[in-house]
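Asker: The amino acid sequence is not available; the structure is as follows:
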C-alpha cells in the first residue's frame, strides 16, 4: 500500500532546513534518495545537524525514512516518483 500523498506532503513540510539544494530529479538522485532512506532505516546512520541545514535528495530520503520506517524499494520509489512530479526549481532569495 502506498503512503498517502497528504502524509508525504506533511512530512516534507515538517522538514527544517536553511536552503533547498535539490537539483532536478533523475535516476542518480533517485538512488541518492533511496540511499538516504536506507541510511536511516537499515544502516541506522545519524546525520549531523550541519548536513541537515540544506535539503538534498539524499537527506530528504533520510528524513522520510526516519518518519515512515523501513519499506521495500518499490514503495520508496513511489514516494520519490511523487516528490519528483511535484518538484520545482527552488527560488533564490536575495
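Answerer: Yep, that arrived. Remember, it's a predicted structure, so these values are computed and weren't measured experimentally.
Asker: Could you use CA atoms for every contact and neighbour count after this?
Answerer: Will do.
Asker: What are the buried residues along stretch 75-94?
Answerer: Buried residues in stretch 75-94, defined by neighbour count with 16 or more other C-alpha atoms under 10 Å: 76, 77, 79, 80, 83, 84.
Asker: Mind checking which of the residues you listed are in helices?
Answerer: Those of these mapping onto helices are 76, 77, 79, 80, 83, 84, per DSSP state H.
Asker: next, the one to line up against it:
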C-alpha cells in the first residue's frame, strides 16, 4: 500500500497557475482516499494532482484543510525546484 502511494513512472502534473483549480482537484483526490475509494493499477504509473492528493490522503488520512493546503503548496514548490522553474 505505501509503495503504491510513493511510486510512479511519469509525472503528468501541470504547473499550477494562480487562477486554476488544481488545489481543488488535489483535495478531491484526498477526499476520495479518505472515503475508501481505490484507484486501478494504471493510476499508479502516472502522477497527477488528483492522484497525488489521493496518495497523500491514503498516507495521512483525514487532516485539516490548512494541512492539505500546506501539503499542496509544498508539492508545488518541490515540483518547481525539481524542474528548475
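Answerer: Received the coordinates, thanks. In this text the structure is predicted, and so the values were computed from the model without any measurement.
Asker: Can you add distance to residue 7 of the first structure and give the ones in helices among the buried residues of stretch 75-94 of the first structure back as a markdown table?
Answerer: As requested, those are exported to a markdown table (distance: C-alpha to C-alpha, whole Å):
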| residue | distance to residue 7 of the first structure |
| --- | --- |
| 76 | 14 |
| 77 | 16 |
| 79 | 10 |
| 80 | 13 |
| 83 | 12 |
| 84 | 16 |
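Asker: Pick out the most distant pair among those residues.
Answerer: Checked with C-alpha to C-alpha, these reach their widest spread between 76 and 84, with 12.1 Å between them.
Asker: coming back round to it: just the ones in helices among the buried residues of stretch 75-94 of the first structure now: which is nearest residue 14 of the first structure?
Answerer: The closest of those, once distances to residue 14 of the first structure are taken by C-alpha to C-alpha, is residue 83, at 14.7 Å.
Asker: what's the matching residue for the closest one over in the second structure?
Answerer: Using TM-score structural alignment as the criterion, residue 83 of the first structure maps onto residue 75 of the second structure.
Asker: cool, residue 47 of the first structure as well?
Answerer: So, by TM-score structural alignment, residue 47 of the first structure is matched to residue 39.
Asker: what's the answer for residue 69 of the first structure, then?
Answerer: So residue 69 of the first structure corresponds to residue 61, using TM-score structural alignment.
Asker: if I look at the closest residue to that match other than its chain neighbours, how far off is residue 3 of the second structure?
Answerer: Of all residues not flanking residue 61 of the second structure in the chain, residue 34 sits nearest, at 6.0 Å (C-alpha to C-alpha, 6 or more residues apart in numbering). According to C-alpha to C-alpha, to the nearest Å, residue 34 of the second structure stands 18 Å off from residue 3 of the second structure.
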